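Asks: Okay, here's the prediction I keep looking at, along with the sequence it came from:
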Amino acid sequence: MPNTPVIQLSNISVVYDQQKAIDDLSLSVYPHEIMVLVGESGGGKTTILRTISGLVKPASGHILVNGLTLNDQNLRKIRLNMGYVLQQISLFPNMTIKQNLTLLPEIKHQSKTAADQTIKELMAAAKLPIDYLSKYPNELSGGEQQRVGIIRAFGTKPDLIL
């Protein structure tokens, strides 16, 4: 296993309303490693993921993602190589499933042919019919929407999935 972590948190603390949500957390995740956060509701699991993705700024500590310091300068570059499966799915309701799935490949200037092929493969892997691509999120069940959210996270073949 390579010695360089893909995620490295050093002494991270996050504070909401003068209450510590994360207190002095350090951890490293290495390439090809799967890490699972387990804990009770309100234990900080989502806050940790939001902090790694740059959605929450820590009160103290340092974050490295693929060797880059997570700061305003590197945030966009880091996020474009990161897939994120949100708890609340967050599909755009005014866009078809295909539009939801092709948005990130377009932002990353991936070829339409390659993006379409990846989407077809991922739809099959998620056992979703290809004709769902023309549907809107409200036409799918909650579980189907969640699978679309997972497909979206994997759609650009990111370096990292949260």
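Replies: Perfect, thanks for sending it.

Asks: use CA for all of it now, contacts and neighbours both
Replies: Fine.

Asks: Quick one: the strands in this structure, in order.
Replies: Using DSSP state E, the strands of the chain run over 7-16, 19-29, 60-65, 68-69, 82-83, 160-161.

Asks: The closest residue to residue 26 other than its chain neighbours: what's it in contact with?
Replies: Computed as C-alpha to C-alpha, 6 or more residues apart in numbering, the closest residue to residue 26 that is not its neighbour in sequence is residue 10, at 4.5 Å. Residues near residue 10 by C-alpha atoms under 8 Å, 6 or more residues apart in numbering: 24, 25, 26, 27, 61, 62, 63.

Asks: put this beside the first:
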Amino acid sequence: MNSHVALAVEPLLPGAELASFARRHPQAGGIASFLGQVRAGDGEEAVLELELSHFAPLTLPGMEALANEAGKRWQLESLLIVHRVGSLLPGDPIVLVAAAARHRREAFLAVDFVMDHLKSDAWFWKRERTKGGWRWVEPRLADHADLERWSTAGASAQV
């Protein structure tokens, strides 16, 4: 399996990224993808800005190791992970994960696996600015529960 893993400082163009990924893998029977974007919210809790920081010596190697782990668990043609860093506004794309596989189930599971790890066990620090000021964003209990299902025996086939 080959993979493309990248950190993006410039705005992410998910449509172009996904179209390019699909063109490079015409042999795949299915391509599954997930696009995460900055959630706006409303009222006093409305997010005005999201800031994503990372530690360069760990972030990209960690993302590459995650892609390799997904490739070991499922029969993938390829995997794409592009994650933004820097300052983002509501509606801006944060992360794009796509998997190409002969069969859809492998692609769906791989994307789900990667996103659960990126949400809970990644090398990023997030803080958001609201009307009340800046606050750090931590993984929720549900994010940790989602991650835990992959460490259970036989979890590679669970949904």
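Replies: All right, it came through fine. Computed from a predicted model, the values in this text were never measured in an experiment.

Asks: now what about the TM-score between them?
Replies: Here the superposed chains carry a TM-score of 0.24, computed using TM-score structural alignment, normalised by the length of the second structure; 65 aligned residues with a C-alpha RMSD of 5.0 Å.

Asks: picking up where we left off before, what would the strands of the first structure look like in JSON lines with distance to residue 47 of the first structure?
Replies: Below are the strands of the first structure laid out as JSON lines (distance: least, C-alpha to C-alpha, whole Å):
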{"stretch": "strand 7-16", "distance to residue 47 of the first structure": "8"}
{"stretch": "strand 19-29", "distance to residue 47 of the first structure": "7"}
{"stretch": "strand 60-65", "distance to residue 47 of the first structure": "14"}
{"stretch": "strand 68-69", "distance to residue 47 of the first structure": "18"}
{"stretch": "strand 82-83", "distance to residue 47 of the first structure": "16"}
{"stretch": "strand 160-161", "distance to residue 47 of the first structure": "16"}
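
Asks: Which of these has the highest mean neighbour count?
Replies: strand 82-83 (a mean of 21; mean count of other C-alpha atoms under 10 Å).

Asks: hang on, the earlier thing: which one of the strands of the first structure lies nearest to residue 146 of the first structure?
Replies: For the strands of the first structure, the distance to residue 146 of the first structure is smallest for strand 82-83, at 13.9 Å, taking C-alpha to C-alpha.

Asks: what about residue 142 of the first structure, neighbour count?
Replies: 13 (other C-alpha atoms under 10 Å).

Asks: List the contacts of stretch 52-69 of the second structure.
Replies: Contacts of stretch 52-69 of the second structure (C-alpha under 8 Å, 6+ apart): 3, 5-7, 79, 81, 84-87, 114, 117, 122-127.

Asks: Can you flag which of those belong to helices?
Replies: 114, 117 (DSSP state H).

Asks: Now, the contacts of stretch 52-69 of the second structure that are in strands?
Replies: Assigned to strands by DSSP E, the following of the contacts of stretch 52-69 of the second structure qualify: 3, 5-7, 79, 81, 84, 86-87, 124-127.

Asks: neighbour-wise, which of those leads?
Replies: Among these, residue 79 has the most neighbours (other C-alpha under 10 Å), with 27 neighbours.

Asks: close enough to count as contact, that one and residue 96?
Replies: No. The criterion here is C-alpha atoms under 8 Å, and residue 79 of the second structure misses it with residue 96 at 10.5 Å.

Asks: how about the helices of the first structure, start to end?
Replies: Assigned helices in the first structure, in chain order: 45-52, 75-80, 97-107, 112-125, 142-154 (criterion: DSSP H).

Asks: Go through these and pick out the most buried.
Replies: helix 142-154 (a mean of 20).

Asks: name the helices or strands packed onto it?
Replies: Applying 3 or more C-alpha pairs under 8 Å, 6 or more residues apart in numbering; DSSP states H and E, we find helix 142-154 of the first structure packed against strand 82-83, helix 97-107, helix 112-125.

Asks: how about a markdown table for these, with distance to residue 149 of the first structure added?
Replies: Shown next, in a markdown table, are these (distance: least, C-alpha to C-alpha, whole Å):
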| stretch | distance to residue 149 of the first structure |
| --- | --- |
| strand 82-83 | 10 |
| helix 97-107 | 8 |
| helix 112-125 | 11 |
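
Asks: Reformat the helices of the first structure as a markdown table; add distance to residue 14 of the first structure.
Replies: As requested, the helices of the first structure are arranged in a markdown table below (distance: least, C-alpha to C-alpha, whole Å):
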| stretch | distance to residue 14 of the first structure |
| --- | --- |
| helix 45-52 | 8 |
| helix 75-80 | 18 |
| helix 97-107 | 29 |
| helix 112-125 | 35 |
| helix 142-154 | 25 |
